[in-house]
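Visitor: Dropping a prediction and its sequence here:
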Amino acid sequence: MSRLEEKTIKTEKIFTGKVISLQVEDVELPNGKTSKREIIKHPGAVAVLAVTEDNKIVMVEQYRKALDKIIAEIPAGKLEAGEEPRVCAERELEEETGYGCAEMEWLISFYTSPGFADELVHLYIAKGLMKKENAASPDEDEFVNLMEVTLDEAISLLKEQKIHDAKTAYAIQYLQLQEALKK
């Protein structure tokens, strides 16, 4: 065991829901003392940075109850059991925006809140966007407004905190970096 690792002594499952589960673990710390860890288990998710031929970022506005406000986000969603992230990314892009793509390229995967959750988000970039005739629609409990914004508009939305989630901020900063590298 590394001098930084914590050894699990006991795990108590507190809640299991549709999206997450919560467990409390008793752990032995590297110094031999014990502590409790509250951990949210999540199946993982995808997020899609989709940019049109005229350089507009495809986003959705969505009400987020946990924040009690509407925010603008890149399309995203939870992985289904056994689902490959790329397949999930293609599905979520179509369901939330009506777009399909010629190519779905993985950019990076990152943990959202490693202090208490194991959610891993896989970020993709969708290339060769095309509107689909009979596109799948959002889940029955999901309501979104489609948006297409320029990079400058997205940066303004960040400053106004209308974009207020890490996956979307990360994606916008990726585009900013790509633009800066072109100069």
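Guide: Sure, I can see it.
Visitor: Please count neighbours and contacts with C-alpha atoms only from this point.
Guide: Fine.
Visitor: Figure out the helix or strand that the residue located most distally from the centre of the chain lives in.
Guide: For the chain, the residue at maximal distance from the C-alpha centroid (C-alpha atoms, centre = their mean) is residue 32, at 36.3 Å. Residue 32 belongs to no helix or strand when assigned by DSSP states H and E.
Visitor: Strands of the chain, residue ranges please.
Guide: Along the chain, the stretches classed as strands by DSSP state E are 7-16, 21-28, 34-41, 45-51, 57-64, 69-73, 76-78, 99-111, 120-131, 144-149.
Visitor: Included below, for side-by-side comparison, is a second structure:
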Amino acid sequence: MGGHTKWTIRGERLVDDGPYFRLSTVDVELPDAKTFTQYVVRMPPAAMTLVLDADHRVLLMYRHRFIVDRWIWELPGGYVDGAEDCAAAAAREVEEETGWRPRSMEHLVTFQPAIGSMDHPQMVYLARGADPTGTTPDVNEAELVRWFPLTEAAAMIDRGELVGAASVVAVYRALNMVDAQRPAGPGGRGSADRDRAGR
């Protein structure tokens, strides 16, 4: 869309950086010429996978997140390494963190979790089915790995047991996709919503 005035970066100063982040202060000019300075974090893309089996169960990991000091359930995923293919990175993370190898990978959604202060693309993939590799996941990655009905994963969001942005977005996106594919009528389209309401 044309005719709009952008916010303009007038200067950026590096505060700190590392392998997976870059922290800067950015001087910004608004359309009305007012200015302000803000911290900005830039991080490499991350790739996550929602693994869904034929019974519409999703593969989740139980782990401790020290920043918020909570045990939560979430999707497997991690940073994309350099020029690594994003879908390959997502599949690699599933195998490393859960001990399951995805049978297929398709892009589900890409989003920015905190675009007002952070540039950190999150790419979520859908895997239809997975096979066990026979390896035990690293205890530092996951305390437990379990399959849950997709509708139960949505209920876990409501209970605050699944809170990560990528996991929440992916579960709702997959739930809408599965629901849309059901035939209309009793037991068909809309039944996922009824299942959630009946809990």
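Guide: Noted; the coordinates are in hand. All figures in this text were calculated on a predicted structure; none of them were measured in a lab.
Visitor: re the thing from before, now the strands of structure 1 as CSV including mean neighbour count and distance to residue 175 of structure 1?
Guide: Shown next, in CSV, are these (neighbours: other C-alpha atoms under 10 Å; distance: least, C-alpha to C-alpha, whole Å):
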stretch, mean neighbour count, distance to residue 175 of structure 1
strand 7-16, 12, 37
strand 21-28, 17, 34
strand 34-41, 16, 30
strand 45-51, 26, 9
strand 57-64, 19, 10
strand 69-73, 18, 15
strand 76-78, 22, 17
strand 99-111, 15, 12
strand 120-131, 19, 10
strand 144-149, 15, 13
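Visitor: Would you reformat those strands as a markdown table and include distance to residue 160 of structure 1?
Guide: Listed next are the strands of structure 1 as a markdown table, based on distance: least, C-alpha to C-alpha, whole Å:
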| stretch | distance to residue 160 of structure 1 |
| --- | --- |
| strand 7-16 | 35 |
| strand 21-28 | 33 |
| strand 34-41 | 30 |
| strand 45-51 | 20 |
| strand 57-64 | 14 |
| strand 69-73 | 11 |
| strand 76-78 | 21 |
| strand 99-111 | 25 |
| strand 120-131 | 23 |
| strand 144-149 | 14 |
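Visitor: what's the closest of those to residue 92 of structure 1?
Guide: strand 76-78 (6.0 Å; C-alpha to C-alpha).
Visitor: quick one: the closest one to chain centroid distance?
Guide: Relative to its chain's centre, strand 76-78 of structure 1 lies at 6 Å (C-alpha atoms, centre = their mean, to the nearest Å).
Visitor: What span of structure 2 is it aligned with?
Guide: The aligned range for strand 76-78 of structure 1 in structure 2 is 77-79, by TM-score structural alignment.
Visitor: Mean deviation, the matching stretch versus structure 1?
Guide: Compared with structure 1 after fitting, stretch 77-79 of structure 2 deviates on average by 1.0 Å (mean C-alpha distance after the TM-score superposition for structure 1).
Visitor: Other residues contacting that stretch?
Guide: 44-49, 89-90, 93-94, 97 (C-alpha atoms under 8 Å, 6 or more residues apart in numbering).
Visitor: Same check on stretch 154-171 of structure 1?
Guide: With contacts defined as C-alpha under 8 Å, 6+ apart, stretch 154-171 of structure 1 is touched by 47, 49, 57, 70-74, 112, 121, 123, 172.
Visitor: switch to 6 Å and redo it
Guide: Outside of stretch 154-171 of structure 1, the residues within contact range by C-alpha atoms under 6 Å, 6 or more residues apart in numbering are 71-74.
Visitor: got it, and stretch 15-29 of structure 2?
Guide: Under the contact criterion C-alpha under 6 Å, 6+ apart, stretch 15-29 of structure 2 has outside partners 7-14, 35-43.
Visitor: that older thread, please convert the contacts of stretch 154-171 of structure 1 to JSON lines, extending it with distance to residue 148 of structure 1.
Guide: Compiled in JSON lines, the contacts of stretch 154-171 of structure 1 are given as follows (distance: C-alpha to C-alpha, whole Å):
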{"residue": "71", "distance to residue 148 of structure 1": "14"}
{"residue": "72", "distance to residue 148 of structure 1": "10"}
{"residue": "73", "distance to residue 148 of structure 1": "11"}
{"residue": "74", "distance to residue 148 of structure 1": "10"}
